[in-house]
Each structure stands twice: as structure tokens, then as C-alpha cells.
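Participant: Provided below for reference: sequence and predicted model.
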Amino acid sequence: MPNPTAEITLTTSRHLGLVAITHGEKYQQANRALEEAGFARLPNGASIAPLTDPQAARRTASALVHHAHAHGATITTSTRPYLGDFGTEIAAQLPGTWSAELEIYSHPLWQEDLWPMLWEAGEMYRALEDHRIPFASVLKNGSGTELLLIERPGHRSGYLLGALTDREQEDPHDDPTTPHSIVLPADPGLAARAVADTFLPAHRRALHHQDLNNVLRALERIREEHETLQVIKESGRYSDGVPLRDSRLIGGMERDFADHAWLSYRAVLEHAPLLLTRCRPAATPWPEDAAALTRLREALAFSQDAWDEWNDLRQELYSIPRTLPAHEWSQVRGQLGLAVLPAIETWLADSEAFERQARAAVPGGPAALSAPTPRLLTARPAPLPAPRSAPAYR
């Protein structure tokens, strides 16, 4: 087992001067060496010393060598400029309003905190698996998009940029929507152009496909249980062929279905509205889908009260030190599921039209570029008519 280390990486900044970042299991010893050498600590954990006075800079460097040796810390001089500056320069040249903040993962275990947030299946994933990444720059646009920028390990120059997410996700290698990191050049202008022209469009497409897959998987789960329930009701037998002893059992099955359906339908309520705003039936080979999309928008509006009630209840419970028992949660979900059942059946009936229109509306595609984004539906329409029977899912 390797001995615990205390390491100092030195780099330069046009604005800050000499920048030192400590890492290793004994990074605190390296921090003490920097403090004794006269470095000032920044809020992000980096330490700096000015380079404006050459003689003072030489004295600081000499003192650092002495104190680092005394504390058992090794010093490495980076050939790259300070990553905090590079991230800020990229952010300043991206479309919209972006910020960049350096994060330091001094202890090796802190790097593990990146895994739950990393939405990536390319070179950056392998870099985090195989290398120590003691610091990174996180770029944010204020609208939920976060990007991770690191120095490309194993190379003397260049950087890697990947996506972060706060969404629940499966193994990124099993999810075909997972975006891949890209290699950025050392020039911040060229790097920003690569991010804006290549990575961000791919990231938007990945989000679109992930949202669509979440909706389709939810509808598939609902459809399977819905069809099973319909067969039981029509045949008077369980799915294994055993006869129902009492027709009153159907009511309990319907409540159970409503409970489970609500759990899945939440994904539709969360992700489908934005997808629908991108759909342009007139720009596709299926302009007749416009009527189906109108029904789906009306179904979402019909479900809005239940969605608001659910979110209000969750927020209320999170703000007080108690939770509902499992059976009460099930009862709440069942009531909400029954309330939106007409909307759910509308989504089952028109899911094929939705899928082909949403796939045609991927950002950057011909349908997405054909017209401005329509106004979101805000007014609640009249109550939905009785839903048509859902066709078999394909």
C-alpha cells in the first residue's frame, strides 16, 4: 500500500500570481508549508503569492521549498495555466450567462463525490476511474446546466469537458442518452467555440432523448398494468387464470393500479411539457398528429391540480420532522391516480403520435428549427371527454 502523500501543485495566474493547490492524504501538512512560506489562502482552498516583485517572489519560492521539505510535502510545477482562469475565460465566451468556479478535491476520497453527479460515458469517465483529479472547474449557466472541466491526464496540454447532472441516473454505460466528454484545446477562445458549437448542442439532444425515454418508459409501465387490469375485469380471472372469488376485489385492484400509475405518470408530468413545446407536426411527415398533441396538452392541463397537490404535499412533509406512513402515501397516490385516470388513458391512446413527433423534434433537427417555440398551455380546458381505448403499444 503506498505511503500517504502531501503534494503541492504550482501554477501561474495572470491575475493572482503564483497559485498552489494541495492534495494527497496528508494535504493539511502541505497547507501548513504554504502558510509558513507566506502564501495567502483563497476561499476555494487554493493558496496564492504575488509575482509582481521578482525578489519577493524568489524569497517566497525559496521559503516554500524549505517548508515543504520540513513537512514532507512534494512540489510539482504544472505546465498549464491556473485552471480557475481557464474556466472563467471559457465561461465568458459562451452564449448566455455563465460562471466558473474552481473546486478542489484535496483528499483522494473527495473525488468520489463527483460520481453521483457525473453524466458521462467517455474519456472523462475513464480519467476519473484511473487518475487522481485534485481540482476541476465547474461551469454553470444558471438554468440548470453544469459542466465539469479538468486537465486532461496523461497529456502535457489540453482539457476534458463533461456534463454534470442532479437527475437520478442509471449506469451511464447502459444509458444510450449519456453524453460523451470532449477534448478541448489550450486556447480558451477555441475551447469556448468547441463547447458552444459541439458539446452544448449534443448536451441538449441528450437531455431531449433522456426526457423522452423517461416518458416512454413510464407509459410502458402504465400500459402493461392497465392492460392486465382490463383483462382481469373482462375475464373475471387473475392473470394466471384463477377465477376471482368476489367481484368486489376489482375495486381494490383499481386502487392499486391508480397508485402504481401515479408513480409512473409523474415522469410524464415532469418531462412531457417541454417536449411538447418542441413538437412541430406541420414540419414532419405526420401533420395529422397535431390533433393528438392537442389532446395530450389538454391532458397535462387536466392533471395540473393533482400535480400541484402532490408537490405541495411533498414540500410540506419535507419541511416538518415527520413522514406519512407507507399505507397513507399509497392512499394519497391512489386518489391522485384516480383523479388523473382520464388523462393517463389519453396519453396511452396517443403515445405513438407523441413518440414520433418528439423524436422528430430533437433540438437542432429540421422540425425543431422550423418555427419559434409556441406558448406553453396555461389555461385549463374543459373537462376531458371519455377517453378512447388505448391501442396496443408498439
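Facilitator: Great, that's in hand.

Participant: going forward, measure contacts and count neighbours with C-alpha atoms only.
Facilitator: Fine.

Participant: and the residue most central in space within the chain, how far is that from H203?
Facilitator: Nearest to the mean C-alpha position of the chain, counting by CA atoms, centre = their mean, stands T165 at 2.4 Å. Distance of T165 to H203, computed by CA to CA, to the nearest Å: 11 Å.

Participant: kindly report the same for I21.
Facilitator: Taken as CA to CA, the span from I21 to H203 is 31 Å.

Participant: then L269?
Facilitator: From L269 to H203 the distance is 22 Å (CA to CA).

Participant: ok, these two, which is more surrounded?
Facilitator: Each of L269 and H203 has its neighbours counted (other CA atoms under 10 Å); H203 has more, 22 against 18.

Participant: residue contacts, the more buried one?
Facilitator: H203 makes contact with 163, 179 under the criterion CA atoms under 8 Å, 6 or more residues apart in numbering.

Participant: what do you get for R221?
Facilitator: 261, 264.

Participant: name the helix or strand for it, please.
Facilitator: helix 200-235 (DSSP states H and E).

Participant: go through the helix or strand harbouring L300 and flag the buried ones.
Facilitator: Assigned by DSSP H and E, L300 belongs to helix 290-302. Neighbour-count burial for helix 290-302 flags 290, 292-293, 295-302 (criterion: 16 or more other CA atoms under 10 Å).

Participant: in addition, the following structure is provided for comparison:
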Amino acid sequence: MTEAQIILSHGRESGIVAVASGERYRWAHTALAESGFQRDDDGVWHLPADGTQTTVVDLIRCAKRHRTSVNMSSRRFIGDAARDLARLLPGQWHASVEVYSHPAWQEDLVPWIWDSGELGRAVCSERIPYAALLTHAVQGTTLLFIERPGRHLDYLVGAFSPEGLEGGYGDPHAPRGIVLPPFAGPSAQALTSRYLPAYEQAVHARRTAAIAAVLGDIRREHDTWQAMNASGRYSDATPLSAAALGASTELFLDHAWRRFLTVVDHAPALLERCRPASSPWPGDAAALSRLADAVIDVEGLVDEIVHGGFVAEQERRARAWPAIETWLTDGEAFLRQARLSAPHRRPALPVAAPARPLTAARPAHRRP
């Protein structure tokens, strides 16, 4: 790997655009600065629009003095490609550029890439000195958009883990990133018709699985606690004192509370999709109503703890347990309704298109 490298591409508005890469990327920074380039907040270098006469030949000569190689990309600036794509996606999408000059910076992406395909493999094994992020302004969905390694034209796109759901490359619930062509229109169509519906399905499945796992863990601990309480002994038959029983009860309630916060985070979005009246189990409607009320109660408790000041642990346990118990009782009804309400692949929404200029109206006939 080159210790210091400058990668040049052409930006639509700023002309020559440069990115520094390599473990000695600071050498590249020095060469760019001495050649008249200026770095923006994204870490991308541009020539100022004040008539500087710096040429690529000048940059190459300066870079050579600083032991830095210069390479010209055959692609246009990735920021332009990402912004063109974002403008054509339905909804409010924002495009930004990220630079991973040092290889270690790229490694920071690995735990957060929620992908089971080529994009995840590329992030783990290929050098990616820069990328673009596509972020939905309302939903918070964030996509990683990179140049496809080993190809001269294509791009790869995939998702970061949704907030509150630890994922990463290889997660069985992760959607598979897709290959995009170098044209914004077909790329937007592919994202809208293929990837985003698959992403929505994956998020739904991941949330459902997370809640199922949490309820299973709490239920097992609850069964253990109940057996211990009924017998008055530990699992190894050692007698259990009243003080020890009280401590074990508090420990169980504290563990259940921490786990139940996953339900509070992810159940509301799933409950909104449930339609028990049109399911084989219309009687689940009452259970879902109780579950929704329980989540609202705990949301209020969390808000008090975070914003309202001190809440004693004993009070928190007493207020949280009824909600947790409701979910242990009616959780199976929720899980079957959530699985039934999983989003299905739907027809593609029309991608946004730039406004066309109005055709000039025919001039009105004037009388002489």
C-alpha cells in the first residue's frame, strides 16, 4: 500500500477535487496545501476560485518532493454522484462525503455496516479512501455509497445498522447491498424498487427478533426467580435467607428493566403496523392495546428518569414491573401479529425528477 497518495477527480462545481490517502496521509496534505489547495469540512481538497494557476503538473512535482504519489480517478467526484442520486429518491435525502485517509479510519465502519453482501465484504477487505452517505432526513436511514472496487463505473450501496439495533457485516437479518450503475436515474429506480423495500423488511424482522429475544430472556429469568422464591432455596438446594431473597428479587427486576428498554425502543413502530382485525386472530386487539399502554407507561417513566430528575430505584422497580409483566403475558400475541404484519415488497414509487421547464406559450394573436 502506498504510504501517501493523492487521488484526483473532477467536481462539477469546483473543478479538480483531491483526497489524501495512506498511512502517511499528512505528507499528501502538505503537498496539497503547498500547491494552493484548500480543505473543506468533509476533508476534501479543492482549488480556490480566485484564479490560481496551479496545474496537475505542479501538484505532481510538489507531491514527489513529499514522497506522495498522484493518481487521477476515471470517475467523477463521488459527492456529485451521491447528490444527483439523493435528489431523485422519494422523500428528503441528504448526501455528504466522508474521507477515510488512514486505513484505520475505514476499519471503524466495520461494526456499523449492516450488510450481508458485496458491500460488507468490500469494507472489510478492500481499501476505500472515501465514500458518500445518503441520509433520510425524517426516518434517519443512513446508506453507505462507495465506488465498486475493481470496476471502473459501478457503485455499491448498503445500510448502516438502524439506531438501537446492533448489527454489522454478516448479521443474518441484514439486507444485501446492491450494485448501482453510474447513472442517477436507474440507480434511484433500483434503490426505490429493490433495496429500500428489502431494507424495510429487514428492519422489521430485526426489531421483531430483538423483542422476541428480550422477552425470552426475561421469561427464563422470571421462571428461575419464581422457582427459587417458591422453594426458598438456591438452585443448588442451599437455603435462601429473607435478605438473599430480597436481593435476588431486586437483581431480577433490574436485569428485566435494562432488557425491557429494547421493547420500549422498538415496539411502537411494530405496533403501528399490526392490524389484528384483518388477521386470523382478531381477538389479539385487546392484548395489543394493553401492550401499547404498558409501553406508554414505561416511556413516561424513562422520561422522568432522564429529564425530570431522580427516581428512586424502589419506585422505578414498582412502576416498571406491571408493564414488563403485561408483555410477558401478552407477548406471544404481539409476536404473531408483528410477524404477520411484516412489510411486503411493493411496487416501486416513482423517483423524483427534476422539474421540466414549461413549454413557452403560443403568443396571443394581435390584431393590427
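Facilitator: That came in fine, so what should we check first? All values derive from a computational prediction rather than experimental measurement.

Participant: check the offset of the helix holding R221 of structure 1 from the chain's centre.
Facilitator: Centroid separation for helix 200-235 of structure 1 versus its chain: 19 Å, with CA atoms, centre = their mean, to the nearest Å.

Participant: ditto for stretch 9-28 of structure 1
Facilitator: 30 Å.

Participant: so where is stretch 222-231 of structure 2 in structure 1?
Facilitator: Using TM-score structural alignment, stretch 222-231 of structure 2 lines up with residues 226-235 of structure 1.

Participant: that stretch vs structure 2, average offset?
Facilitator: Compared with structure 2 after fitting, stretch 226-235 of structure 1 deviates on average by 2.1 Å (mean CA distance after the TM-score superposition for structure 1).

Participant: contact partners of that stretch?
Facilitator: By CA under 8 Å, 6+ apart, the residues outside stretch 226-235 of structure 1 that reach it are 238-239, 250, 253-254, 257.

Participant: restricted to helices, list those residues.
Facilitator: Filtering those for membership in helices, criterion DSSP state H, returns 250, 253-254, 257.

Participant: what's the match for A277 of structure 2 in structure 1?
Facilitator: By TM-score structural alignment, A277 of structure 2 lines up with A282.

Participant: how would you label its match: helix, strand or coil?
Facilitator: helix (DSSP: H, G, I helix; E, B strand; the rest coil).

Participant: mind listing what it touches?
Facilitator: With CA under 8 Å, 6+ apart, A282 of structure 1 has these contacts: A290.

Participant: next, the contact list for R41 of structure 1, please.
Facilitator: 35, 47-48.

Participant: which residue in structure 1 lines up with L143 of structure 2?
Facilitator: In structure 1, L143 of structure 2 lands on L147 (TM-score structural alignment).

Participant: who touches its match in this structure?
Facilitator: Neighbours of L147 of structure 1 in contact, by CA under 8 Å, 6+ apart: 138-140, 161-164.

Participant: swap in M1 of structure 2?
Facilitator: Contacts of M1 of structure 2 (CA under 8 Å, 6+ apart): G22.

Participant: for it, give its distance to P129 of structure 2.
Facilitator: 12 Å.

Participant: and for W45 of structure 2?
Facilitator: Going from W45 of structure 2 to P129 of structure 2 by CA to CA gives 14 Å.

Participant: the two: which is more packed in?
Facilitator: W45 (23 against 19).

Participant: isn't that one up against G36?
Facilitator: No: judged on CA atoms under 8 Å, W45 of structure 2 makes no contact with G36 at a distance of 9.7 Å.

Participant: mean deviation of the helix or strand hosting the match of L143 of structure 2 from structure 2?
Facilitator: Following DSSP H and E, one finds L147 of structure 1 within strand 146-151. Strand 146-151 of structure 1, aligned to structure 2 and superposed, deviates on average by 0.7 Å (mean CA distance after the TM-score superposition for structure 1).

Participant: tell me which helix or strand the residue mapped onto L134 of structure 2 from structure 1 sits in.
Facilitator: In structure 1, the residue equivalent to L134 of structure 2 is L139, according to TM-score structural alignment. Per DSSP H and E: L139 of structure 1 is located in strand 135-140.

Participant: that strand against structure 2, how far on average?
Facilitator: Strand 135-140 of structure 1 sits 0.7 Å off on average (mean CA distance after the TM-score superposition for structure 1).

Participant: helices and strands around that strand, which ones?
Facilitator: helix 83-92, strand 99-104, strand 146-151 (3 or more CA pairs under 8 Å, 6 or more residues apart in numbering; DSSP states H and E).

Participant: quick one: the first one to chain centroid distance?
Facilitator: Think helix 83-92 of structure 1. 22 Å.

Participant: ok, stretch 240-253 of structure 1 next?
Facilitator: Here stretch 240-253 of structure 1 is found 42 Å from its chain centre; the criterion is CA atoms, centre = their mean.

Participant: what does stretch 323-339 of structure 2 give?
Facilitator: Distance, centroid of stretch 323-339 of structure 2 to centroid of chain: 27 Å (CA atoms, centre = their mean).

Participant: over to stretch 146-160 of structure 1?
Facilitator: For stretch 146-160 of structure 1, the distance to the chain centre is 20 Å (CA atoms, centre = their mean).

Participant: and if you look at stretch 243-261 of structure 1?
Facilitator: Counting by CA atoms, centre = their mean, stretch 243-261 of structure 1 comes out at 37 Å from the chain centroid.
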